[in-house]
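Enquirer: Based on what follows, work out the 3D shape:
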Amino acid sequence: MDNEQMSEILSEEVIQEIKTVLENKNLAEAIESVNTIITDIKNIPLNVAITGESGSGKSTFINVIRGLITDEEEDAAITGVVETTMEPTPFSHLQYKNVKFWDLPGIGTPNFKAADYLEEVKFSQYDFFIIIASERFKENHIQLAQAIHSMNKKFYFIRSKVDVDLQSSRKRRNRSFNEENILQQIRKKCTKSLCDGEVGEPHVFVLSLMDLHKYDFNRMQNTLEEELPRHKRHMLLLSLPNITLQVLERKRKALNKLNWLRAFLFSVSAATHTKGYEILQKAIKDHLNIFGLDTSSLIKLSNTFGKDINDLKSVIKSPFASTEINQELIQKQLTKNVAKGQISVENFLSYIPIIGNLITGGATFFRSYIMLCESLKDFLEDASNVLQKAMEDST
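Expert: Next up is the predicted model:
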């Protein structure tokens, strides 16, 4: 296997990370470094501020972005046509408690002053702001954007409730109705009003909070991911609801980059007397939850789309999603995926010889890494099929 072939399995970025951790360190120090990396990644804080006028959909957005089905679930942000938020209120992601979406007080008061508002809500604690409007963007929105910009913070605009605009237009102009043209008109109108307010080149996304997967959701996700620092980007991506195929694929790629961490810990487990299979078992269970293939997630999805949960389960093929994840199953998949990969362990170890120098489990590292990567491919396919099944015949 040459370097180009190996890079198809391990990216250059991942290879460099492995070398950095292992170089000039003994086994105990390398293990400690890997454990520290895993812990740090899990604990990365992300704080997103959500603001706008009352009735614009701030609280509903917070609920749906956290994966809640209705606004009546436990720990849901309170919604209403009148302002219900009197002070900044954090709502943690259901899986990642270090990811918080902050419901900020509305900005529609007559005496609104952007600079004072940002000081009151402690603007410095947020990674970026999302400003939501259900109609046009007004002077208050522009003032707030200008103030956020002056404080060197990122901000993004969401034009909510476009489903209402589309429904109204279809009713009044059924013959000439063109959804994409109307959406483009809304985007242009919003962007122009913001540009006239001298807020630079604003990012405007049109969304329906009732059907978040439609319209500009993927574009918004791409923009946020591109502009966030690398470590924050990872947490944002994992916290997004599994409502589009693009989100699922990006999650797979992000998790793939971290598989070597657990593969390394598994490969040294014999030398350190740790329970190696528990490491892989936990990783696989985490991945199942992230892709929404656990029982709790499937129940939520079936309720959301009114589908029988057995219909959703019928399109799931991965053995990890259909039976108990134990040592016997993991051993079977380790053997299966090495044969499937058809890659020489010797060449792998020669490509990253430092692994062979530090541990006797180089071959074990390789096999467990391949198994984790292959299982993610299966989870992506299953999650895609489940999502498509759930959305069949939905309007």
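
Enquirer: CA atoms for contacts and neighbours, from now on please.
Expert: Noted.

Enquirer: how many other residues sit next to L312?
Expert: Using other C-alpha atoms under 10 Å, L312 has 22 other residues around it.

Enquirer: And the closest residue to it other than its chain neighbours, how far from L298?
Expert: The spatially closest residue to L312, leaving aside those adjacent along the chain, is V386, at 5.4 Å (C-alpha to C-alpha, 6 or more residues apart in numbering). Distance, V386 to L298, using C-alpha to C-alpha, to the nearest Å: 9 Å.

Enquirer: ok, back up a step: does the residue nearest to L312 touch K313 like I think?
Expert: Yes: under the criterion of C-alpha atoms under 8 Å, V386 makes contact with K313 at 7.5 Å.

Enquirer: Would you mind telling me which of these two has the busier surroundings?
Expert: V386 (24 against 18).

Enquirer: that's a strand at A49, yeah?
Expert: Yes: with DSSP: H, G, I helix; E, B strand; the rest coil as the criterion, A49 is located in a strand.

Enquirer: Report the contact partners of it.
Expert: F101, W102, D103, L104, Y126, D127, F128, F129, I130 (C-alpha atoms under 8 Å, 6 or more residues apart in numbering).

Enquirer: would a markdown table of those with secondary structure be doable?
Expert: Listed next are the contacts of A49 as a markdown table, based on three-state DSSP:
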| residue | secondary structure |
| --- | --- |
| F101 | strand |
| W102 | strand |
| D103 | strand |
| L104 | coil |
| Y126 | coil |
| D127 | coil |
| F128 | strand |
| F129 | strand |
| I130 | strand |
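
Enquirer: Could you also give me the structure for this next sequence, so I can compare it with the first?
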Amino acid sequence: MDLVTKLPQNIWKTFTLFINMANYLKRLISPWSKSMTAGESLYSSQNSSSPEVIEDIGKAVTEGNLQKVIGIVKDEIQSKSRYRVKIAVTGDSGNGMSSFINALRFIGHEEGDSAPTGVVRTTKKPACYSSDSHFPYVELWDLPGLGATAQSVESYLEEMQISTFDLIIIVASEQFSSNHVKLAITMQRMRKRFYVVWTKLDRDLSTSTFPEPQLLQSIQRNIRENLQQAQVRDPPLFLISCFSPSFHDFPELRNTLQKDIFSIRYRDPLEIISQVCD
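Expert: Okay, here's the model as predicted:
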């Protein structure tokens, strides 16, 4: 311990930063992980450190070369800071995926780089959008909706290359269909991080005869019961209106998304690194 405390101040600060960040990242792990078996990762990740990096850190730790460990970790953190997080937005056709992407980016549907919207199916092939001012180094992918063809969920996900995405947002409105349940089942089986977002809440509120709190509880209960019947653990669930991106669950959705983007970028690689160092 005396040797460690005598390290040059800049190295000691960097090492302390690394330890604090690793501990912080561990606290961000979802409570779901408590139900996983030992050694099993909760989420599959596209953003992992290369075997070469892990081997180099292992050697440096074995040699007791703390300065080399810190140098490798700093380079790895800098590299991961530029990792482009890929988010897929999917659901049944007509559920408002494109409108949701526009609202998430704080832009109107009339703007030049907005996702096209309409009452008929407007997204016929995957389209990528970005919002660097709100979500730097993040790709929002507007996927064609399910339900317009007889295509199975399995073939749809294969065609959309869903395994290449870091996070999937399942959008629903009017009803939580069997397609939505199948999507959630597949995401859980693939160990993909995913949300369920109920859109068009403004329309639900304007047509419902129930008070708002009762309506919201009813929608949430219906979605959760459908998922529980399929043995899907409760994912993050948000009820929103794309016309009111500052109200309902939209602010909470953005906060959760920011935290998960941070986790996707740093948590998995730094967890492995911290295990090696331990």
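
Enquirer: one step back: need the overlap of contacts for V386 and L298 of the first structure.
Expert: Joint contacts of V386 of the first structure and L298 (C-alpha under 8 Å, 6+ apart) are L312.

Enquirer: In the second structure, what stretch matches whichever strand or helix holds the residue nearest to L312 of the first structure?
Expert: If you go by DSSP states H and E, V386 of the first structure is part of helix 362-391. No residues of the second structure are matched to helix 362-391 of the first structure when aligned by TM-score structural alignment.

Enquirer: tell me how far that helix is from the chain's mean position?
Expert: 17 Å (C-alpha atoms, centre = their mean, to the nearest Å).

Enquirer: Not counting sequence-adjacent ones, nearest residue to the corresponding residue of the second structure for R66 of the first structure?
Expert: Per TM-score structural alignment, the equivalent position to R66 of the first structure in the second structure is R105. Nearest residue to R105 of the second structure in three dimensions, chain neighbours excluded: S131, at 5.7 Å (C-alpha to C-alpha, 6+ apart).

Enquirer: got it, and A254 of the first structure?
Expert: H234 (6.9 Å).

Enquirer: Look up which helix or strand that neighbour falls in, please.
Expert: helix 230-239.

Enquirer: Could I get the full set of helices for the second structure?
Expert: For the second structure, the helices defined by DSSP state H cover 2-5, 9-27, 51-63, 66-80, 97-104, 153-159, 178-189, 201-207, 212-229, 250-262, 268-277.

Enquirer: Show me the residue sitting in the middle of the first structure in space.
Expert: Geometric centre of the first structure, nearest residue: L237, 2.3 Å, by C-alpha atoms, centre = their mean.

Enquirer: pretty sure it contacts E225?
Expert: Yes: using C-alpha under 8 Å, L237 of the first structure is in contact with E225, at 7.2 Å.

Enquirer: Near the nearest residue to S368 of the first structure once chain neighbours are set aside, how many other residues are there?
Expert: Among residues not flanking S368 of the first structure along the chain, A263 sits closest, at 5.3 Å (C-alpha to C-alpha, 6+ apart). As a burial measure, A263 of the first structure scores 25 neighbours (other C-alpha under 10 Å).

Enquirer: S173 of the second structure too?
Expert: 22.

Enquirer: How much space separates it from H248 of the second structure?
Expert: In terms of C-alpha to C-alpha, S173 of the second structure sits 15 Å off from H248 of the second structure.

Enquirer: likewise Y195 of the second structure?
Expert: Y195 of the second structure is 16 Å from H248 of the second structure, by C-alpha to C-alpha.

Enquirer: And V73 of the second structure, by the same measure?
Expert: Computed as C-alpha to C-alpha, the V73 of the second structure to H248 of the second structure distance reads 40 Å.

Enquirer: Name the residue in these two with the higher neighbour count.
Expert: V73 (21 against 16).

Enquirer: picking that back up, check the offset of the helix holding H234 of the first structure from the chain's centre.
Expert: How far helix 230-239 of the first structure lies from its chain's middle: 6 Å, per C-alpha atoms, centre = their mean.

Enquirer: Buried residues, the helix or strand just after that helix. List them.
Expert: Next along the chain after helix 230-239 of the first structure, taking DSSP H and E as the criterion, comes helix 245-256. Under the neighbour-count criterion of 16 or more other C-alpha atoms under 10 Å, helix 245-256 of the first structure has L245, V247, L248, E249, R250, K251, R252, L255, N256 buried.

Enquirer: State the span of the second structure onto which helix 245-256 of the first structure is aligned.
Expert: Against the second structure, helix 245-256 of the first structure falls on no residues (TM-score structural alignment).

Enquirer: now for that helix, which elements pack on it?
Expert: In terms of contacts (3 or more C-alpha pairs under 8 Å, 6 or more residues apart in numbering; DSSP states H and E), helix 245-256 of the first structure is packed against helix 230-239, helix 362-391.

Enquirer: tell me what the longest one is packed against?
Expert: Packing contacts for helix 362-391 of the first structure, counted by 3+ C-alpha pairs under 8 Å, 6+ apart, involve helix 245-256, helix 259-267, helix 276-290, helix 295-305, helix 309-313, helix 327-341, helix 345-351.

Enquirer: coming back round to it: so the residue nearest to R105 of the second structure versus D166 of the second structure, what's the distance?
Expert: 17 Å.

Enquirer: Looking at the two, which one has more neighbours?
Expert: D166 (23 against 17).

Enquirer: The more buried one is in contact with S263, isn't it?
Expert: No: look at D166 of the second structure against S263 with C-alpha under 8 Å: they stay out of range, at 10.6 Å.

Enquirer: What is the burial count for the nearest residue to L94 of the first structure once chain neighbours are set aside?
Expert: Distance criterion C-alpha to C-alpha, 6+ apart; nearest residue to L94 of the first structure, sequence neighbours excluded, is R66 at 6.7 Å. For R66 of the first structure, the number of neighbouring residues by other C-alpha under 10 Å comes to 22.

Enquirer: these two touch, right, R66 of the first structure and S239?
Expert: Yes: when contacts are counted by C-alpha under 8 Å, R66 of the first structure is listed as touching S239 (7.3 Å).

Enquirer: Need the residues touching each of the two.
Expert: H93.

Enquirer: coming back round to it: and the residue nearest to R105 of the second structure? What does it align with in the first structure?
Expert: Using TM-score structural alignment, S131 of the second structure lines up with H93 in the first structure.

Enquirer: repeat for R193 of the second structure
Expert: Under the alignment (TM-score structural alignment), R193 of the second structure maps onto K154.

Enquirer: Many thanks, have a good one.
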